[in-house]
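Peer 1: The sequence isn't on hand, but the structure is:
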């Protein structure tokens, strides 16, 4: 017998749905907009390192966030208690708002689409089987190559039930699974150690991660990267052509361009893209999309955290800036429709405009032909961390796997390469767009204003005229 997900939020001895509607209507009667966001979440993680299970965590949490909006001002209160008394206490914060002068904002449009299963991944595979998966990956990786010195495996999952209750009576529920597997391998040769890693995940169940073919690929990819880095030489420095690989390197696009297209920065005029809709901001052929409606993707949501259905949002089309991504507040203040990008880390956070799955569409160029065009530069196949300044668009990214390119051919792998540039400029320097578009494997996390949410990225192979490469070569 399947348990009704609503039972994790509403109980006879706690809060019931009718009371939640009534209390929300009372608390937000003087507001333009707002909602009661109820959430239950269960999370677990396993860390397998040095041939044994090092960590195993499990936790559950429930609570609510009550938000009222009047004009540009937001009042927000939250508690880890689902009760009428706690909501009434939170409602006292709403009285600090000036009464709204305009008509209340209309509710989101209804949505019955479900982009992922409502099943809870955590209880469908036993604790012993999850540990056995980590053990088998460790053993298989060590058996692959005598140069393997260390193997780390992490497995994590979560299941979240949310209900959004508005003062106008609108309600929307979503049940969200999420799983992830990461494999990291350290290889050693002649006293030198290098690391390679691979991760995969999405809004589905653990059985997908138990697929032997996927496990083999995870080990092979992590090992290959670690072995390549054993042969790496110091990276060159200077401005040069850069070829970016497909898939995960789209994280550069996410950081360098995506954050600058979020509505709050543009409403306040602090983004490098502020006030530029209709202008050319990229080379012909550059089309950038944010789409939270792709089934089972890590960054996808059936509805955002304000109840708005997610959708495909064309941000840049053929190099022309078409629009931004919005939550309800920024959309209303900018006179446009919400785009399904109001996201929050949990019930304890107010929503803000956030990316979902952000990617550049593929083009018509053969990736091998793009490589052959390069006289001298680097090929960046995979990235580690990066950071961006929203106002200027300047970014810095470290490469975890990269190669020299000389006369159209891949040369030696390089170590210590960082890519430095700015988002608005990098889009104008795109010389070629590959026909090999790919989304990432499903491991991305996006940080903004102290909140972290799952996100997806993607792109085809891209040839860029000039980026500054910060290297380690003398």
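Peer 2: Structure received. Remember, predicted model here, so these are calculated numbers, not experimental data.

Peer 1: going forward, measure contacts between C-alpha atoms and count neighbours the same way
Peer 2: Noted.

Peer 1: in the stretch 251-400 of the chain, which spans are helices?
Peer 2: For the stretch 251-400 of the chain, the helices defined by DSSP state H, counting those that start in this stretch cover 263-267, 328-334, 367-372.

Peer 1: any idea which of the ones you listed is most buried?
Peer 2: Burial of these is given as mean neighbour count (mean count of other C-alpha atoms under 10 Å); helix 263-267 ranks first at a mean of 22.

Peer 1: what about that one, distance to the chain center?
Peer 2: With C-alpha atoms, centre = their mean, to the nearest Å as the basis, helix 263-267 stands 19 Å off its chain's centre.

Peer 1: which residues sit against that helix?
Peer 2: Helix 263-267 is contacted from outside by 260, 271, 273-275, 324-327, 330-331, 333-334, 352-353, 390, using C-alpha atoms under 8 Å, 6 or more residues apart in numbering.

Peer 1: Can you give me the first-to-last residue distance of stretch 443-462?
Peer 2: 21 Å (C-alpha to C-alpha, to the nearest Å).

Peer 1: And that stretch, how far out from the chain middle?
Peer 2: 3 Å.

Peer 1: Name the residues of it that are buried.
Peer 2: By neighbour count on 16 or more other C-alpha atoms under 10 Å, the buried set for stretch 443-462 is 443-444, 446, 453-462.

Peer 1: Can you tell me which of those residues end up in strands?
Peer 2: Among the buried residues of stretch 443-462, the ones falling in strands (DSSP state E) are 446, 453, 454, 456, 457, 458, 459, 462.

Peer 1: another one to put next to it:
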């Protein structure tokens, strides 16, 4: 699967015959497509000085969709054969009913490749990869005698997709992915703490195997673990919070980004529904979703409906100016698709999803932002979180945070959670740093049971009046 060309059709699965079946399934419909996929993924986990897990998965299949209004007919199979496709078409056709609709115009725009079109692990055998994990483990243990455990994971995948549309258009995309994660556990005086980091993107594995790439990851993981080893219980109460740049953008993604997806707004389920053109954030706040950044984890050369991605401005200087749209929701809302129709695999219908979502930087220096924090916390790392899309309320746990008083960054704290709602938090942004950065390539987003790779980004931010959950008096 290292070829730079994806050929989804062969003599047993003829393109012309498949197109005829697709046209029958979508006759009188608003929209539809045939999505074909071949994919494989490999992963290795090195833990406790030994290889603890290895896996290889391969899959192929198709999904056929017919759309009429708000109704979607979808059928999928692992068999790439014409008889199976005909049976799928009969199922999807049920959604169209008596038809009478006019097929939507095909996607516009040119497909521009944003990443290499080959297997990221091409030419690197399993033994070499295991040797790398062993070397990383040894390096981590040699950095500090307090390191009692190291876990290293390496994963690669290649997804090849083709989208055939009823008018006859065919687009393909070959999507590589590589990722390296490192976590360490340190122990001192019977207390254990952990630290971890990692990342990757649609890039070759070879570059990630360079010590200049992985040694900083190990160093950072150890730094976080040692910080947590001396952390004090987090305070509790309502206080101002400074978010660090980069990965803390996961809070923006969850608490705000999902609320700007078209389906939630069309149905009136989002806290941002009906607010187009109104102020939803403090002045200076501009939020963008951009699927066109080369080699990024969240980028796509074409979305899963055949629409090229775009740099979509969602909030501009505090004003809501756009939602993220797939073709179905865009048509129902009377707007243009934004190239955000995404799906986990051939077994799933597309829906509006984020790609790389971030806030643009401002003009404040990070040091000045912290010096203005009189009594609060500085949160630079986040773990898991929960968000209610209907009201934007969120709860996020901090993996690295510090107490700040009178502009001085003090002791690290543990057990801190940030509680609030996205709409209010946007309005309470008091300072925006000039240090916007994207995350190192760690994000995976879940929605309605589907998981897709994403990117996040953020400058340093000062947000007033968030609730901090902790165990100590504030």
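Peer 2: On my side now, so go ahead. Quick caveat, the model's predicted, so the values are computed rather than measured.

Peer 1: overall similarity of the pair, as a TM-score.
Peer 2: Once superposed, the chains reach a TM-score of 0.98 (TM-score structural alignment, normalised by the length of the first structure), with 472 aligned residues with a C-alpha RMSD of 1.2 Å.

Peer 1: Relative to residue 399 of the first structure, which of the helices of the stretch 251-400 of the first structure is closest?
Peer 2: Residue 399 of the first structure lies closest, by C-alpha to C-alpha, to one member of the helices of the stretch 251-400 of the first structure: helix 367-372, at 17.9 Å.

Peer 1: what's next to that closest one, contact-wise?
Peer 2: Contacts of helix 367-372 of the first structure (C-alpha under 8 Å, 6+ apart): 243, 407, 408, 409, 432, 434, 435, 436, 461, 463.

Peer 1: Kindly supply the PyMOL command isolating those of the contacts of helix 263-267 of the first structure that are buried.
Peer 2: The PyMOL command for the buried members of the contacts of helix 263-267 of the first structure (criterion: 16+ other C-alpha under 10 Å) is given here:
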select buried, resi 260+271+273+274+324+325+326+327+330+331+352+353+390
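
Peer 1: Sort out which one of the contacts of helix 263-267 of the first structure lies nearest residue 101 of the first structure for me.
Peer 2: Nearest to residue 101 of the first structure among these, with distances taken as C-alpha to C-alpha, is residue 333, at 13.4 Å.

Peer 1: Now distance to residue 114 of the first structure too, for the helices of the stretch 251-400 of the first structure, in JSON lines please.
Peer 2: JSON lines is the format used below for the helices of the stretch 251-400 of the first structure (distance: least, C-alpha to C-alpha, whole Å):
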{"stretch": "helix 263-267", "distance to residue 114 of the first structure": "26"}
{"stretch": "helix 328-334", "distance to residue 114 of the first structure": "21"}
{"stretch": "helix 367-372", "distance to residue 114 of the first structure": "36"}
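
Peer 1: of all those, which lies closest to residue 51 of the first structure?
Peer 2: helix 367-372 (39.7 Å).

Peer 1: what does the closest one correspond to over in the second structure?
Peer 2: Mapped onto the second structure using TM-score structural alignment, helix 367-372 of the first structure covers residues 366-371.

Peer 1: in the superposed pair, what's the mean gap between that stretch and the first structure?
Peer 2: Compared with the first structure after the fit, stretch 366-371 of the second structure shows a mean deviation of 0.3 Å (mean C-alpha distance after the TM-score superposition for the first structure).

Peer 1: which helices and strands does the helix or strand harbouring residue 197 of the second structure pack with?
Peer 2: Assigned by DSSP states H and E, residue 197 of the second structure belongs to strand 191-201. The contact analysis (3 or more C-alpha pairs under 8 Å, 6 or more residues apart in numbering; DSSP states H and E) places strand 191-201 of the second structure against strand 170-188, helix 211-229.

Peer 1: and the angle for the first one with helix 211-229?
Peer 2: Counting by axes from the mean of the first three to the mean of the last three C-alpha atoms, to 10 degrees, strand 170-188 of the second structure lies at 50 degrees to helix 211-229.

Peer 1: can you give me the angle strand 170-188 of the second structure makes with strand 191-201?
Peer 2: Going by the same axes, to 10 degrees, strand 170-188 of the second structure makes 160 degrees with strand 191-201.

Peer 1: Repeat that for the last one.
Peer 2: Angular relation of helix 211-229 of the second structure and strand 191-201 on a 0 to 180 degree scale: 150 degrees, by the same axes, to 10 degrees.

Peer 1: Any buried residues in helix 211-229 of the second structure, and which?
Peer 2: 214-215, 217-229.

Peer 1: Also the first one?
Peer 2: Of the residues in strand 170-188 of the second structure, those scored as buried under the neighbour-count criterion (16+ other C-alpha under 10 Å) are 171-187.

Peer 1: Next: stretch 191-208 of the first structure.
Peer 2: For stretch 191-208 of the first structure, burial by neighbour count (16+ other C-alpha under 10 Å) applies to 193-206.

Peer 1: Over to stretch 293-313 of the first structure?
Peer 2: Of the residues in stretch 293-313 of the first structure, those buried (16+ other C-alpha under 10 Å) are 293-311, 313.

Peer 1: Centre of the chain to that stretch, how far?
Peer 2: 12 Å.

Peer 1: next one: stretch 100-114 of the second structure
Peer 2: That offset, for stretch 100-114 of the second structure, works out to 24 Å (C-alpha atoms, centre = their mean).

Peer 1: what sits up against that stretch?
Peer 2: The contact list for stretch 100-114 of the second structure (C-alpha under 8 Å, 6+ apart) reads 26-31, 68, 165, 167, 169, 171, 173, 292-295, 299-302, 306-308.

Peer 1: Now the equivalent of residue 195 of the second structure over in the first structure: closest residue in space, sequence neighbours ignored.
Peer 2: In the first structure, residue 195 of the second structure lines up with residue 196, judged by TM-score structural alignment. Leaving aside its chain neighbours, residue 196 of the first structure sits nearest to residue 226 (4.0 Å; criterion: C-alpha to C-alpha, 6 or more residues apart in numbering).

Peer 1: need the contact list for the closest residue to residue 440 of the second structure other than its chain neighbours.
Peer 2: Nearest residue to residue 440 of the second structure in three dimensions, chain neighbours excluded: residue 199, at 4.9 Å (C-alpha to C-alpha, 6+ apart). Residue 199 of the second structure makes contact with 179, 180, 181, 440, 441, 442, according to C-alpha under 8 Å, 6+ apart.

Peer 1: hang on, isn't the second one packed against residue 207?
Peer 2: The reference is to residue 180 of the second structure. No. At 11.0 Å, residue 180 of the second structure does not count as touching residue 207 under the criterion of C-alpha atoms under 8 Å.
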